[in-house]
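Undergrad: Got a sequence here, can you build the structure:
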Amino acid sequence: MRSNAWMIVARREIVSKLTDRTFVVGTLGLIAILAGVLGVQAFMADRASEYAVVTSSSAAQGMAERVKTVAEAEDDKVRVTLSRAPDDAAATREVRSGDADVWLHEDGDEGWKLTGLDEVPGDVTTPATDAIRDATLTANAASAGTTVDALTRGSAVTTGILEGDADRAGVAKVVGFALAMMFYLASFTFGLALANSVVEEKASRIVEIITTKISVRELLAGKVMGNLTLAFAQMALFVGVGLVGLTFTEYDRFLPAISGAVGWFVVFFVIGFGLLACLWAVAGALASRTEDVQSTSTPLTMLTMAMFFAALLVDGTAKTVLSFVPPFSSIIMPMRVLEGSASWWEALVALAILVVTAGLIVQVAARLYQRSLLQTQGRLSIRQAWSTPT
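TA: Below is the predicted model:
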């Protein structure tokens, strides 16, 4: 029975949270928001856009047909319908009434003009610009006795990046932000709840009764493992919903790469959260009243915020270095794997450093927790807790 004492404590932590209405409703609410956002994105991505273009002359009608061809070729989710008005006034009335989105007409010697009611959709503007430019260049080149290819030779501009591809880089930034946010929220919310739980038991002296049956270290292990299990389960729910939702978007082709990076994130999350959870428990043990937790946990609050902002703002060499520095590596190294800027062996090295560091910090945290938990004379400093006899 005694060998499983920490499991009993962990079970109590889990049950108390799962029966907390605020925690359950908050978790389900976040899942619903995430599913809703992904659902809307998937719906908008699959939704076809239709635009009505009206003209009022034969020349404009021919140009509108070119625009339609280019627009539908560039985006298979764009549909352009054409209509012909008898004159300019009639075309204007169609736009005002909403029967047409855009009126395409000649603009004197300046070229062509797209006129909308309160805006001109970009899905029409871009292909219209391309189509009109190409048609005009072809006509002007023929008048000059040359060809468009001869006029535009050497003017093509392309883009490229040295590492990876642009689409993956964009997805990596979004997913990396989401992973960093989840780690920050889990570390802060569960950590603060853990610290408050410790100080509440300490202030009510319930902990004195508990420690007559189990050791202080077993109590610490149970609390940390209980909160780690809850945080991991919540994070797994969020990640699972996110990955499933991603399959319904245009970025589903990146799922294999994202899944691999998420696997690394899970491993780093468990070690990193366990490390921080021990320190949050110490913050609660150093306090004697609930009001003291804000003061004893300030360094941890600053650390978790620093980890989050470093993951978002740091780049280049600094990001590479921090990806090996615990506890920053808990977030930054999985992000680098996701971006494709870190290889598997770098992740293993960072994980080994994190595990060793976590082992050392757990030993220190266990001593501080053990020596401060039963001290009720007032808030303790780390130095006082370290030197207090057991």
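Undergrad: For the rest of this, base every contact and every neighbour count on C-alpha atoms.
TA: OK.
Undergrad: Quick check: residue 87 vs residue 60, distance?
TA: 12 Å (Cα to Cα, to the nearest Å).
Undergrad: Which of the two has more residues huddled nearby?
TA: residue 60 (18 against 11; other Cα atoms under 10 Å).
Undergrad: where does that one land in three-state SS?
TA: helix (DSSP: H, G, I helix; E, B strand; the rest coil).
Undergrad: Would you agree it is in contact with residue 106?
TA: Yes: using Cα atoms under 8 Å, residue 60 is in contact with residue 106, at 7.0 Å.
Undergrad: Can you name the residues that contact the residue nearest to residue 328 when sequence neighbours are not counted?
TA: Distances taken as Cα to Cα, 6 or more residues apart in numbering put residue 307 closest to residue 328, at 5.4 Å, once the chain neighbours are dropped. Contacts for residue 307 (Cα atoms under 8 Å, 6 or more residues apart in numbering) come out as 184, 327, 328, 331.
Undergrad: Show me which of those is closest to residue 357.
TA: Checking the contacts of residue 307 against residue 357 by Cα to Cα gives residue 327 as the nearest, at 8.6 Å.
Undergrad: where does that closest one land in three-state SS?
TA: Classified using three-state DSSP, residue 327 is coil.
Undergrad: how near is it to residue 305?
TA: Residue 327 is 12 Å from residue 305, by Cα to Cα.
Undergrad: for comparison, sequence B:
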Amino acid sequence: MSLETRPPGEASDDAAASQAGALAPDHRDWALVASREIRVKLTDRNFLVSTGITLVLIIGLLGLQAFIAARSGATEYSVVVSSAQGEAIVGQAEAVLQAQEDDASVSVTRVGDAAAGEALVTEGDADGALTQRQGGWTLLSDGGGPAELERALADAVRQAALTANAEAAGTSVPELLSGAELTTEDVSGEDAAEEVVQIVAGILFGVLFYMASLTYGISIANSVVEEKQSRIVEILAAVIPVRALLTGKVLGNTLLAFGQMALLVGVSLIGLSFTEFDRFLPMMTEPLLWYLPFFVAGFVALACMWAAAGALASRTEDLQSTTLPLTLTLVLVFVVALNLEGAARTAGSFVPVMSTILMPMRLLEGGVGWWEPVAALAATVVFGYLTILVGSTLYRRALMQTQGRVTLRQAMRLKG
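TA: Now for the predicted structure:
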């Protein structure tokens, strides 16, 4: 039996190579971290319950709106008359109602006399009975008729009287009323309902970004400090580069935030198509398409800073102080963005992060040049690149410091 011998340094070289291969950075490391972040979040009961409750509220509100619209349906009235002239007046009243509501209708029942009409009204078989008495027309009702019907019949009676009097005077109603009409004109050129939709949609865009940035930002910081407090990060950092840890956390939470936002917006748009506001959906297409990249760029610009805030803490109790600057900044950006007006609002729509709230709102209102969202998005991307550099530096330098909370000044002085 022979024994195979090797040169003295060969075995140790193989072992070193094997160890180096095990510790070598793998381009899949960040993907593993990202998938873990997503998997943990998707199995978190609080996350699933809160998302479900939000969806139920959105569906409930839109469903209620659709239900009310369906129940309201077409307006229908019934009127009893005892003469051909009465029928003509009711027909004119129906035309008045249809000018306000296309599906409105008034059914006419012809009876022999006013007493028969009054009997139908008191029995609840008609909304009113129109009868002619000395000096004009009278509408009989049981407890007061519908106000819209009364106004329409009053207009029809007035028109019939004007026509009869004009013929008796040898003229026509248009000539008789020449110069006597007052018309109104809205010089703003805006539809009141459209303006309301623009304001509400713009605020919702801002709220979605604010809530996602705050919720997932704190989640990133919590994840970092929990791994640091339990010393698991020391094991992870031994096999996974710190840069890959940060990249995975940021990308994983970005995908979660974007997915949740897309789900809520998608359900809202589908539900909106079943309401009376569906005519505004085309108006929201361009702002929504721009909102998506603004959302991602703004979120990523802040995500690394949240990770850095988590790395600066050594215990969960330290998070309140390390994340406070970011929380206050988000609140300030959100409040200021919603209260800016005029030129200040236009200028604010180019400020990174604030542009994620203001630019989609301006796009909803219209009158925005094609270059404006492009420039604002480019500014956000550049700002995001800078925050990623700063955030990743702070994260890398403070991550292994477990002796206590690390201040910002201390982290900048550390080597990493």
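Undergrad: coming back round to it: residue 327 and residue 305 of the first structure: who's more crowded?
TA: residue 327 (23 against 16).
Undergrad: Tell me which residue of the second structure matches up with the more buried one.
TA: Matched to the second structure by TM-score structural alignment, residue 327 of the first structure sits across from residue 353.
Undergrad: any idea what residue 302 of the first structure aligns with in the second structure?
TA: In the second structure, residue 302 of the first structure lands on residue 328 (TM-score structural alignment).
Undergrad: Flag every buried residue along the helix or strand that match falls within.
TA: Element membership for residue 328 of the second structure (DSSP states H and E) is helix 319-339. Neighbour-count burial for helix 319-339 of the second structure, counted by 16 or more other Cα atoms under 10 Å, picks out 319, 322, 323, 326, 327, 330, 333, 334, 337, 338.
Undergrad: and what of stretch 345-359 of the second structure?
TA: 345-346, 348-359.
Undergrad: rewinding a little: measure the match of residue 327 of the first structure to residue 415 of the second structure for me?
TA: 30 Å.
Undergrad: Likewise for residue 313 of the second structure?
TA: Counting by Cα to Cα - residue 313 of the second structure and residue 415 of the second structure are separated by 17 Å.
Undergrad: With residue 19 of the second structure instead?
TA: Relative to residue 415 of the second structure, and taking Cα to Cα, residue 19 of the second structure is found at 25 Å.
Undergrad: do residue 40 of the second structure as well
TA: 32 Å.
Undergrad: what's downstream of the helix holding residue 328 of the second structure, the next helix or strand?
TA: With elements assigned by DSSP H and E, the helix or strand that comes after helix 319-339 of the second structure is helix 342-348.
Undergrad: That following helix vs the first structure, average offset?
TA: Taken over the aligned residues, the distance from helix 342-348 of the second structure to the first structure averages 1.3 Å (mean Cα distance after the TM-score superposition for the first structure).
Undergrad: centre of the chain versus that helix, how much separation?
TA: Remark: helix 342-348 of the second structure is offset 22 Å from the chain centroid, using Cα atoms, centre = their mean, to the nearest Å.
Undergrad: Could you do stretch 342-362 of the first structure as well?
TA: In terms of Cα atoms, centre = their mean, the centre of stretch 342-362 of the first structure is found 23 Å from the chain centre.
Undergrad: Which parts of that stretch count as buried, going by neighbours?
TA: Here stretch 342-362 of the first structure shows 342, 346, 347, 350, 351, 353, 354, 355, 357, 358, 361, 362 as buried, counting by 16+ other Cα under 10 Å.
Undergrad: Run through the residues that contact the equivalent of the last one over in the second structure.
TA: Structural alignment places residue 362 of the first structure opposite residue 388 in the second structure (criterion: TM-score structural alignment). Contacts here follow Cα under 8 Å, 6+ apart; on that basis residue 388 of the second structure touches 301, 304, 305.
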